[in-house]
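Asks: Attaching a predicted model along with its sequence, questions to come.
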Amino acid sequence: MLPWIHLATAAAPGGDRLRLLRRGDEFSIRLERGNELMNSRLSGSEEALATLALDRLSGRPAPRVLIGGLGMGFTLRAAQKAAPPDARLIVSEIVPDLVDWAGLHMAAVFGDCLADPRVEVRPGDVLSEIRGAEGAFDAILLDVDNGPDGLTRADNDALYMEEGLRSAHRALSPRGILAIWSAAPDAAFTKRLTQAGFEVRAHAVRAGRTKRGARHTVWIAARQGG
């Protein structure tokens, strides 16, 4: 078996460090202490995050979509396939080095997706984007950390607690969609979404693109109220 080759290291907020590794045509982004955050061969659930959400926006003109976390671009590319030509796809990425890695080390994975005129990459915290918006987005797609059970940053918890969910509710247009990726199901989080004013469905989706292997969770939460 080919060995993993270390390509780059990036500093993340809160003192964490991310490592980019390559083995043949496979890429892995890991915490320096060892936990794997994403792998280029396991894209199924990240793609489902976009396709399930955009399906709920079918027929809506010029949808504005906020994507929290660039990662390896799986959610973005799935959104590009599903979104109409007049969509706006805004990617909020808190680790600027990941954007650099996309065009340098992982060009084979990303292709030309960041050149799409519908796409805008904004460096910074997606929670700040959400808090600064009111009715601005038709969908918010969050692939941040490990889901509600934060793994990399304690600050990410603010996205998933009551205040963060209510901020997301305000940032969405009527019947807008909040879609959230998680490594595992969480009944308490489903309840918090409902209490924050969302109509919720939790989907169990495969981590990869086959019918085998681990499952992840994607919540599709529709904004209720005016």
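Replies: Now that the structure is in, tell me what you want to look at.
Asks: Please count neighbours and contacts with C-alpha atoms only from this point.
Replies: Noted.
Asks: And the contacts of whatever helix or strand Phe189 lives in?
Replies: Assigned by DSSP states H and E, Phe189 belongs to helix 187-195. Residues outside helix 187-195 that contact it (Cα atoms under 8 Å, 6 or more residues apart in numbering) are Pro148, Tyr160, Met161, Glu162, Leu165, Glu199, Val200, Ala202, Trp219, Ala221.
Asks: Among the residues you listed, which ones are in strands?
Replies: Of those, the ones assigned to strands by DSSP state E are Glu199, Val200, Ala202, Trp219, Ala221.
Asks: if we take those, which one ends up nearest to Thr51?
Replies: Nearest to Thr51, judged by Cα to Cα, of the ones in strands among the contacts of helix 187-195 is Trp219 at 12.2 Å.
Asks: Excluding its own residues, what touches the lengthiest strand in the chain? List them.
Replies: With secondary structure taken from DSSP E, the chain has its longest strand at strand 172-182. Strand 172-182 is contacted from outside by 45-46, 49-50, 53, 56-57, 134-144, 146-148, 168-169, 216-226, using Cα under 8 Å, 6+ apart.
Asks: Could you check how many residues crowd around Asp55?
Replies: Counted by other Cα atoms under 10 Å, the residues lying close to Asp55 total 12.
Asks: next one: Asn146
Replies: When neighbours are counted by other Cα under 10 Å, Asn146 comes out with 17.
Asks: Okay, the most centrally placed residue in the chain and Ile5: tell me how far apart.
Replies: The chain has Asp143 as the residue nearest its centroid, 2.4 Å off, counting by Cα atoms, centre = their mean. The gap separating Asp143 from Ile5 is 26 Å, by Cα to Cα, to the nearest Å.
Asks: go on, Ile177?
Replies: 39 Å.
Asks: ditto for Leu178
Replies: 37 Å.
Asks: now do Thr217
Replies: Taking Cα to Cα, one finds Thr217 at 30 Å from Ile5.
Asks: who has more neighbours, the two?
Replies: A count of neighbours by other Cα under 10 Å puts Thr217 above the other of Thr217 and Ile5, at 23 against 13.
Asks: tell me what the strand or helix carrying that one is packed against?
Replies: According to DSSP H and E, Thr217 maps onto strand 215-223. Counting by 3 or more Cα pairs under 8 Å, 6 or more residues apart in numbering; DSSP states H and E, the packing neighbours recorded for strand 215-223 are helix 44-56, strand 172-182, strand 198-206.
Asks: second one coming, line it up with the first:
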Amino acid sequence: MGYSVRTALDILGHDARVVVAELVPGVVEWNRGVLADLAGRPLDDGRTELYETDVIQLIKAAGGDYDAIMLDIDNGAEAMVRKGNNWLYSLPGLTATYAALRYGGVLAMWSAGPQPAFVRRLRRAGFEVDEVKVRAHGASNRKGGAHHVVWIATRG
């Protein structure tokens, strides 16, 4: 909904370029309309390049072009949203993602919970992996609450 893009833009310098792939035209429309102000209008920032396409196409076309790739697509390393997303979590998909990153580049993926088999697959693709447990949005000031996982996979 634009929050990750806004956060990246806020952290990065003025010469940064943030490439966004969004498959669903309605999500783009919402982020240009009713949701735009909630995330600070990240699609209006000149550093943002928006592609209304499947992120898989951008990953396959890249050749070590990216410093970082952030994926928040499914609830983990399972294609819950679209069957075609299975490729992203497969060894060929992870290998292509590894190749899309520059040396030292980072793949960050959100998950509803840990998945040890996926971490092993990331490592087989060549990544160094940290599994970071995080609290659900808004739960940091309360006791309890859901925990999620963000995999930080670095191209070594």
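Replies: Done, it's in. Keep in mind that what you see is a predicted model, and the values were worked out from it rather than measured.
Asks: After superposing, what score do the chains get?
Replies: Superposed pair, TM-score by TM-score structural alignment, normalised by the length of structure 2: 0.93. Supporting alignment: 153 aligned residues with a Cα RMSD of 1.2 Å.
Asks: For the helix holding Phe189 of structure 1, give me the average deviation versus structure 2.
Replies: Its match in structure 2 and helix 187-195 of structure 1 itself, once the structures are fitted together, sit a mean 0.4 Å apart by mean Cα distance after the TM-score superposition for structure 1.
Asks: Would you mark the buried spots in that helix?
Replies: In terms of neighbour count (16 or more other Cα atoms under 10 Å), helix 187-195 of structure 1 has its buried residues at Phe189, Thr190, Arg192, Leu193, Thr194.
Asks: roughly how far is it from the heart of the chain?
Replies: 19 Å (Cα atoms, centre = their mean, to the nearest Å).
Asks: what angle separates that helix from strand 215-223?
Replies: 10 degrees (axes from the mean of the first three to the mean of the last three Cα atoms, to 10 degrees).
Asks: which bit of structure 1 covers stretch 76-93 of structure 2?
Replies: Per TM-score structural alignment, the counterpart of stretch 76-93 of structure 2 in structure 1 is residues 147-164.
Asks: Could you list the buried residues of the matching stretch?
Replies: Buried, per 16+ other Cα under 10 Å, within stretch 147-164 of structure 1: Gly147, Pro148, Asp149, Gly150, Thr152, Asn156, Asp157, Leu159, Tyr160, Glu162, Gly164.
Asks: wait, isn't Pro25 of structure 2 in contact with Glu52?
Replies: Yes. The criterion here is Cα atoms under 8 Å, and Pro25 of structure 2 meets it with Glu52 at 6.7 Å.
Asks: Ends of the match of stretch 76-93 of structure 2, what's the gap?
Replies: Note: stretch 147-164 of structure 1 ends 13 Å apart using Cα to Cα.
Asks: where along structure 2 do the helices fall?
Replies: In structure 2, helices defined by DSSP state H lie at 3-11, 25-32, 55-61, 86-89, 91-100, 116-124, listed in chain order.
Asks: Now that we have those, can you turn them into CSV and tack on distance to Gly138 of structure 2?
Replies: Listed next are the helices of structure 2 as CSV, based on distance: least, Cα to Cα, whole Å:
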stretch, distance to Gly138 of structure 2
helix 3-11, 14
helix 25-32, 21
helix 55-61, 28
helix 86-89, 28
helix 91-100, 31
helix 116-124, 26
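Asks: In structure 1, what residue corresponds to Ala146 of structure 2?
Replies: Counting by TM-score structural alignment, the partner of Ala146 of structure 2 is Ala214.
Asks: ok, back up a step: superposed on structure 2, what's the mean shift for the longest strand of structure 1?
Replies: Strand 172-182 of structure 1 sits 0.7 Å off on average (mean Cα distance after the TM-score superposition for structure 1).
Asks: Direction-wise, compare that strand with strand 198-206 and give the angle.
Replies: Using the same axes, to 10 degrees: strand 172-182 of structure 1 against strand 198-206 is 30 degrees.
Asks: How far does strand 172-182 of structure 1 sit from its chain's centre?
Replies: The answer for strand 172-182 of structure 1 is 12 Å, by Cα atoms, centre = their mean.
Asks: Kindly report the same for stretch 181-195 of structure 1.
Replies: 16 Å.
Asks: so it matches what in structure 2?
Replies: Going by TM-score structural alignment: stretch 181-195 of structure 1 matches residues 110-124.
Asks: related to what we said a few turns ago, what's the angle from the helix holding Phe189 of structure 1 to helix 162-171?
Replies: Using the same axes, to 10 degrees: helix 187-195 of structure 1 against helix 162-171 is 40 degrees.
Asks: Hmm, Gly44 of structure 1 is touching Arg209, no?
Replies: Yes. Assessed by Cα under 8 Å, Gly44 of structure 1 is found in contact with Arg209 at 4.8 Å.
Asks: Tell me which of those two has more neighbours.
Replies: Gly44 (19 against 14).
Asks: For His216 of structure 1, see how far away that one is.
Replies: 9 Å.
Asks: Same question for Val91 of structure 1.
Replies: Counting by Cα to Cα, the gap from Val91 of structure 1 to His216 of structure 1 is 22 Å.
Asks: more crowded one of the two?
Replies: Val91 (24 against 20).
Asks: quick one, what contacts the equivalent of the more buried one over in structure 2?
Replies: Using TM-score structural alignment, the equivalent of Val91 of structure 1 in structure 2 is Val20. Listed by Cα under 8 Å, 6+ apart, the contact set of Val20 of structure 2 reads Val5, Thr48, Glu49, Leu50, Tyr51.
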